[in-house]
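Peer 1: structure here, sequence nowhere to be found:
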């Protein structure tokens, strides 16, 4: 592995944690949207008079 300057190590460290944070936000956001759409379908099913 080539020698990196200390500034490059800091940039790599920040890039790594930014990627981890971004992926966790994306996963949280998709789960939030999924659960909201799931709860909306449950509400429409409860409003239905017929038990089909």
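Peer 2: Happy to help now that I have it. Since this is a predicted model, take the numbers as computed values, not measurements.

Peer 1: CA atoms for contacts and neighbours, from now on please.
Peer 2: OK.

Peer 1: let's verify residue 2: helix, strand, or coil?
Peer 2: coil (DSSP: H, G, I helix; E, B strand; the rest coil).

Peer 1: this is the comparison structure:
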């Protein structure tokens, strides 16, 4: 492995954890959107129980 300066190691460390965080947020967001689309179709078919 080539010799890297400490600044480059810090940059690679930050870049790696930023990528991990972004991927996990994207996975969470896609699961959330799927859950919302499933529940929204169920709630549309329910009758309104409020009288106003």
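Peer 2: Done, it's in. Just so you know, these numbers come straight off a predicted model, no measurement behind them.

Peer 1: mean deviation of stretch 8-15 of the second structure from the first structure?
Peer 2: Stretch 8-15 of the second structure, aligned to the first structure and superposed, deviates on average by 0.1 Å (mean CA distance after the TM-score superposition for the first structure).

Peer 1: what stretch of the first structure does that stretch fall on?
Peer 2: With TM-score structural alignment applied, stretch 8-15 of the second structure matches the range 8-15 in the first structure.

Peer 1: what are the buried residues along the matching stretch?
Peer 2: Residues of stretch 8-15 of the first structure classed as buried by neighbour count (16 or more other CA atoms under 10 Å): none.

Peer 1: kindly report the same for stretch 34-50 of the first structure.
Peer 2: Under the neighbour-count criterion of 16+ other CA under 10 Å, stretch 34-50 of the first structure has nothing buried.

Peer 1: give me the distance from that stretch to the chain's centre.
Peer 2: Put simply, stretch 34-50 of the first structure sits 23 Å off its chain's centre (CA atoms, centre = their mean, to the nearest Å).

Peer 1: what does stretch 9-20 of the first structure give?
Peer 2: Worked out by CA atoms, centre = their mean, stretch 9-20 of the first structure lies 18 Å from the chain centre.

Peer 1: which residue ranges of the second structure form helices?
Peer 2: 6-45 (DSSP state H).

Peer 1: what's next to the match of stretch 8-15 of the second structure, contact-wise?
Peer 2: The contact list for stretch 8-15 of the first structure, computed with CA atoms under 8 Å, 6 or more residues apart in numbering, is empty.

Peer 1: at 10 Å instead, please
Peer 2: Defining contact as CA atoms under 10 Å, 6 or more residues apart in numbering, one finds that stretch 8-15 of the first structure is touched by 3, 6, 7, 16, 18, 20, 21.

Peer 1: sounds good, over and out.
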